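S.K.: next one to model:
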Amino acid sequence: MIYVVLLILFAILSIMAVIDNRRKKYYYIISLSLILLASLRDGVGTDWKSYYNFYIYGASDIEVGYATLNNFFSAQGFSFNFFLLIVNVLSIFLISRGTLKLSAIPAISLMIYFSDLYLYFNFSGMRQAIALSFSIYSLTFCIGKKRNIYLFLIVLLCAISFHISAIVFAIAYFVPQRSLNKKEIIFLIIGFTFFSSLVFFASSFLTGLFASKAEYYLEIEQQSSDIKSLFIIGIFRRLIPLVVLFIFSKKYIFKDSTSVYLFNLYLIGLGIYLTTYLISPDVGVRLSVYFTVLEMFLLANLVFFAKKFQIKVILLLIIFSLCSYKLSTYFKYPAYEYKSIIEGM
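M.R.: Below is the predicted model:
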């Protein structure tokens, strides 16, 4: 299967990136591969039909950013796959630019993204794929000398124009870029309690709002008969990066302000997931993903900061195992069986 071949390739490139100081060339190869894989697909993804119909018949009852982009290229008579190329160039370019700023080893970060959220969004929830990409890029204006709330908000508004759920990421600019103190932790707990109550009372509206924008729910969510079991699996999947961080970090990763900031944001995503999933799985996943996606940077930075080569090897094996597991969860869904337009030529 092409996904397995690419994962192995990306793993090899990630290892080479760890050894070679010239890391950018490996991330360029992975970025190009991700663009081509998503652009050349034919009928792949749980929402292929919905987005294809948007393109053929026009999009109106969805966010203005995607509708404008969709209708412009459709009116020019370009093929749907050419439009997919434009969408994925935009999405992967933004993620890649953010990765260069936030990750010490970009190849590892992109491999982690490929193993799960790439298929989840770039192959299915394309509007949120672009919104997520803008959100990741917006973080470059939250750190260092480029910290600029106006540019952050402009980029975030672009994200919201593609998927309304990105509005939750507005809090990212105000999250401390240092270890949280006791008062801030208590404040977060109170905040999550309030947020879960808000989602409880507005869950029907929020779920309807997200769903009405496109006729699509991922089969992974639709076919689940045991929400509590999925919730527990989701918790373990989100806790594993934290366990790995605490076992192997030995405090050096937490001396890097960017990594501390990303860690704090990841905790917020975990909190959103824990307090909202059982109320509304769709809302819980969509809102928390803007923060939990940052594991792709945290784990890559952990490898970089590890001082012993043996530790780097162990971490790479753990990361590859996690990526393999996440990728394997998509194999049982026929909608993800890869077909390319090249095959039909």
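
S.K.: from here on, just use CA atoms for contacts and neighbour counts.
M.R.: Fine.

S.K.: wait, residue 207 sits on residue 286?
M.R.: No. Residue 207 lies out of contact with residue 286 (C-alpha atoms under 8 Å); the separation is 10.0 Å.

S.K.: compare the two (neighbour count), which wins?
M.R.: Counted by other C-alpha atoms under 10 Å, residue 207 and residue 286 do not tie: residue 286 has more neighbours, with 19 against 16.

S.K.: now show me the structure for the sequence below, then we'll compare the two:
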Amino acid sequence: MVNSLLKAVYKGDFLYFSFYAFATIMFLYVGLKKLKINLVFVMLLYYCLFYFAFTFNAMRQALAMAMFVYSLNFLIKGKVKEYFLLNILAMCFHVSSIVYIFFGAIWFFDISKKHFVFSIFLPLITLFIYISGLGYEVFSFFTSALGKPSTYLSEWKEEISVNQWASRIVMLIAISFFTLKHQENKLISSLGFFYIIGFSLYILFADVAMLSSRLNMAFRIVEIIIAGLLLIEYRTISNKFFVFLVFMIPYSIQFLINASNPDNQYILRSAF
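M.R.: Predicted structure coming up:
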């Protein structure tokens, strides 16, 4: 909605792209800084995973994700109304932000270790549903209701690569492990629980890779937040270095893959 308004107000590219670039980095940087986490490490992770693939190619969702990062500070301070209002505004840029409304509900749920361990089985349940083909059938049903089933099914039905599966599974294991270790941290436990739900949706709609990836990336911003929080939680250099390696190795590989993608090789042109 806001995107359409911007296009209507200004027909040129420069102001349009400048708005998204400034707003995304502003919400992300200020939001992370307010969380008082390791800013350098988190921004490095963001650059490796999101910068090429999302800040350039999926600008609306990148901004919506950055607004979610900023809104977390409202939840921590008990400003619930502000949290929901900001994420409703984010939905005006990209509808995937609806998942952040759901996170607001999770925040008020007391997640015990028992609850979290049970949630780890959720991806297995959705894997069974995916194998049965029900996930694709559900998507087909809703696209038919929208009146354009052939459009969505033809444009969104792609295969998820082995690399994508591998990176998601590695991070799922890491996030699950660290969340169980730091269950007493309200933000880590809530984000970890939220992340597992996101991974489950990723599996459920794996046959519709475009939808699956969009939903999953909305959840993957959680990875860099948890990584930054862990560096603060751990006191010893060895533990901090372990966290660094767990996240940086897969993220560095993903960065190389993103950088080698022809779609991400931009030609620098002056705007003046």
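
S.K.: what's the TM-score here?
M.R.: For this chain pair, the superposition-based TM-score is 0.79 by TM-score structural alignment, normalised by the length of the second structure; 261 aligned residues with a C-alpha RMSD of 3.7 Å.

S.K.: so what's the residue most central in space within the first structure up against?
M.R.: Of all residues in the first structure, the one closest to the mean position by C-alpha atoms, centre = their mean is residue 293, 4.4 Å from it. By C-alpha atoms under 8 Å, 6 or more residues apart in numbering, residue 293 of the first structure lies in contact with 113, 117, 266.

S.K.: one more: residue 85 of the first structure?
M.R.: 35-36, 38-40.

S.K.: now the second structure: which of the residues you listed match?
M.R.: Compared against the second structure with both residues aligned by TM-score structural alignment, their matches' C-alpha atoms under 8 Å, the contacts of residue 85 of the first structure retain none of their contacts.

S.K.: ok, so of the residues you listed, who is nearest residue 245 of the first structure?
M.R.: Taking C-alpha to C-alpha as the measure, residue 245 of the first structure lies nearest residue 35 of the contacts of residue 85 of the first structure, at 30.1 Å.

S.K.: name the element that closest one belongs to?
M.R.: helix 24-39 (DSSP states H and E).

S.K.: go on, residue 136 of the first structure?
M.R.: Assigned by DSSP H and E, residue 136 of the first structure belongs to helix 126-138.

S.K.: re the thing from before, the residue nearest to the centre of the first structure and residue 93 of the first structure, how far apart?
M.R.: 16 Å (C-alpha to C-alpha, to the nearest Å).

S.K.: now do the SS call for residue 99 of the second structure.
M.R.: Counting by DSSP: H, G, I helix; E, B strand; the rest coil, the backbone at residue 99 of the second structure sits in helix.

S.K.: identify the residue of the first structure aligned to it.
M.R.: In the first structure, residue 99 of the second structure lines up with residue 168, judged by TM-score structural alignment.

S.K.: right, and its match touches residue 287 too?
M.R.: Yes. Under the criterion of C-alpha under 8 Å, residue 168 of the first structure makes contact with residue 287 at 6.6 Å.

S.K.: between these two, point out the one with more neighbours.
M.R.: Taking other C-alpha under 10 Å, residue 168 of the first structure and residue 287 do not tie; residue 287 has more neighbours (21 against 15).

S.K.: in the second structure, what residue corresponds to the more buried one?
M.R.: Residue pairing (TM-score structural alignment): residue 287 of the first structure is matched to residue 215 of the second structure.

S.K.: do the same with residue 238 of the first structure
M.R.: Checking TM-score structural alignment: residue 238 of the first structure goes with residue 171.

S.K.: SS state for that match?
M.R.: Secondary structure, three-state DSSP: residue 171 of the second structure is helix.

S.K.: burial check on it, number of neighbours?
M.R.: 19.

S.K.: which ones are touching it?
M.R.: Residue 171 of the second structure makes contact with 223, 247 under the criterion C-alpha under 8 Å, 6+ apart.

S.K.: in the first structure, what residues pair with the helix or strand residue 43 of the second structure falls within?
M.R.: Per DSSP H and E, residue 43 of the second structure falls inside helix 39-46. Matched against the first structure by TM-score structural alignment, helix 39-46 of the second structure falls on residues 106-113.
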